[in-house]
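Participant: Could you look at this predicted model? Sequence included:
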Amino acid sequence: MTARERLALALDVPDRAAAMALVERFASDFGVMKVGLELFTAEGPALVRDIVAAGNRVFLDIKLHDIPNTVEQAARRAGELGVWLLTLHTQGGPDMLAAGARGLREGAASARRGAAAEGSGAGGAGPNADAPIALGVTVLTSDADAPPEVLKERALLAQRAGCGGLVCAAPDLPAVSAAAPGLLRVVPGIRPAGAAQADQRRVATPAAAIAAGADVLVIGRAVTAAPDPDAAAAAIVAEVTAELGAS
């Protein structure tokens, strides 16, 4: 994976106009665009479709946590939208996680069949041609005290339930990687050296996170709130590229 493929930009903005402006501005640096609760609540599925149609992979970070049937149906709709990554909270338990992972896969498959039937090509070709991945959220990065045994338990739970990846803080990577090897590791709380931590408690620099085993880094305010966002993005890309070359 290139540096761009390893970087997800958090579109933590209130509306479509601001989100699409970020997508257009930073698509050459960030291969994944993350839509979180604020933006999804404001703009809904239509925005996700627009970002996918613009040629971007989408990480829908809404941390589904409900009864299994509700989560399965919500995940199915996410799969139909063409998202690449979808978060499910591991606190929901094995049945809920399995239902969410199943719904995501089936929704994506249904969308591909529908696109093929309409004669619009392979259905799912392009940035989201890969199978979608359900991510089990272990412990939020705002939680300063995450016992290793809880991390390991939740990582293993996600793996056994059929999730293809995990969301965890960089300091948690050794514990979750040992408990559930082979899963995609998505890491928020990334802060370049000298950047403010804000409400994140367990953070790491881009290079340190890559060195610890992160697959995808989630970057938000470190770029979008920087005095010079373009320079901040370029510096992060350079840092990740250098770390990948050294590893």
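Facilitator: All right, it came through fine.

Participant: From here on, just use CA atoms for contacts and neighbour counts.
Facilitator: Fine.

Participant: From V167, how far out is the most centrally placed residue in the chain?
Facilitator: The centre of the chain sits closest to F59, judged by C-alpha atoms, centre = their mean, with a distance of 4.3 Å. Going from F59 to V167 by C-alpha to C-alpha, to the nearest Å gives 12 Å.

Participant: before we move on, the earlier item: my read: the residue nearest to the centre of the chain touches L85, true?
Facilitator: Yes. Using C-alpha atoms under 8 Å, F59 is in contact with L85, at 4.5 Å.

Participant: Against that first model, consider the following:
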Amino acid sequence: MEREPIIALDFPTWKETERFLQTFSNESLYVKVGMELYLQNGPAVIEKLKEMNHRIFLDLKLHDIPNTVQQAMKGLANLGVDMINVHAAGGQKMMAAAREGLEQGTSGKRPLLLAVTQLTSTSEEQMHSEQLIPVSLEESVLHYAKLTKAAGCDGVVCSVYEAAAISEACGIDFLKVTPGIRLKEDDANDQKRVADPAGAKSLGSSMIVVGRSITKASEPLEAYQKVKQQWGENNYAK
């Protein structure tokens, strides 16, 4: 499994993104393109990042009726990204349709398909009061993880605190991609369930996504190297 942290390119424009990436001296990175960057700049962003030899996690969190998601994934597969996701709340049929769409639209290797369980900005209290889900946050995440595996997806997006339980329920090879990663000295901002890179490693994350600890750092390359060192260049999926 990938040993590099995934950098969240949460910028509104390609110009800002390009300026940030220039810091890394043509190093091949694993980057996350979310709604902010993709929806304001379009597929050209993906093409430019691929030209720079970066691997791409396209984080659009699709959630719609199965046919719509299937057709959307069929089109997105043509972009040649490495990983993409949907919301597990869309249900098993929708997630299976997402995989089918990716397979229909991919001529070579299919992108990895993840499903978001509960956002790392969501607290258990918020889940109870706003989603009306009465079980514990971990139970909700595990339920979604099991549905995701049954649908034929490759893994989930979850917090580090559910990673071990998901491995036990779904197997070690089932991916646990964990956002909400911060260096210890950094602010958690709008995230609730956060951890540092070393903590994520010890708790069983397969891959980590790091945003502001790198993108907002005064020295982004130095911050990236610090995250990478803590995550461990010899880390393997657990």
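Facilitator: Thanks, I have it. Predicted model, so just to flag it, every value in this text is computed and none were measured.

Participant: now what about the TM-score between them?
Facilitator: Superposed pair, TM-score by TM-score structural alignment, normalised by the length of structure 2: 0.88. Supporting alignment: 225 aligned residues with a C-alpha RMSD of 2.0 Å.

Participant: the strands in structure 2, which residues?
Facilitator: Under the criterion DSSP state E, strands of structure 2 are mapped to 6-8, 30-34, 55-62, 83-87, 112-116, 155-157, 175-181, 207-210.

Participant: which residues in structure 1 does the second one align to?
Facilitator: The one in question is strand 30-34 of structure 2. Alignment of strand 30-34 of structure 2 against structure 1: residues 32-36, by TM-score structural alignment.

Participant: Nearest residue to E153 of structure 1 in space, please, no chain neighbours.
Facilitator: A179 (7.8 Å; C-alpha to C-alpha, 6 or more residues apart in numbering).

Participant: burial count for that neighbour?
Facilitator: Using other C-alpha atoms under 10 Å, A179 of structure 1 is surrounded by 18 other residues.

Participant: now the alignment partner in structure 2 of P68 of structure 1, nearest residue through space, not along the chain?
Facilitator: Using TM-score structural alignment, the equivalent of P68 of structure 1 in structure 2 is P66. Of all residues not flanking P66 of structure 2 in the chain, M94 sits nearest, at 4.2 Å (C-alpha to C-alpha, 6+ apart).

Participant: Confirm for me that the one you found is in contact with Q71.
Facilitator: No. M94 of structure 2 lies out of contact with Q71 (C-alpha under 8 Å); the separation is 11.2 Å.

Participant: Now do the buried residues in the longest helix along structure 1.
Facilitator: The residue-count maximum for a helix in structure 1 (DSSP state H) belongs to helix 94-117. For helix 94-117 of structure 1, burial by neighbour count (16 or more other C-alpha atoms under 10 Å) applies to 94, 96-112, 114-115.

Participant: Near the match of P68 of structure 1, how many other residues are there?
Facilitator: With other C-alpha under 10 Å as criterion, P66 of structure 2 counts 19.

Participant: check contacts around it.
Facilitator: Listed by C-alpha atoms under 8 Å, 6 or more residues apart in numbering, the contact set of P66 of structure 2 reads K93, M94, M95, A97, A98.

Participant: Just give me the match in structure 1 for the third one.
Facilitator: When you say that, I think you mean M95 of structure 2. Match for M95 of structure 2 (TM-score structural alignment): L97.

Participant: That match: what's it in contact with?
Facilitator: Contacts of L97 of structure 1 (C-alpha under 8 Å, 6+ apart): P68, L88, H89, T90, G136, A158, A161, G162, C163.

Participant: next one: V223 of structure 1
Facilitator: P229, D230, A232, A233.

Participant: Buried among those residues? Make that a PyMOL selection.
Facilitator: If you want just the buried ones from these in PyMOL, going by 16+ other C-alpha under 10 Å, the selection is:
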select buried, resi 229+232+233
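
Participant: overlap between the contacts of V223 of structure 1 and structure 2?
Facilitator: Checked against structure 2 using both residues aligned by TM-score structural alignment, their matches' C-alpha atoms under 8 Å, the contacts of V223 of structure 1 keep these contacts: P229, D230, A232, A233.
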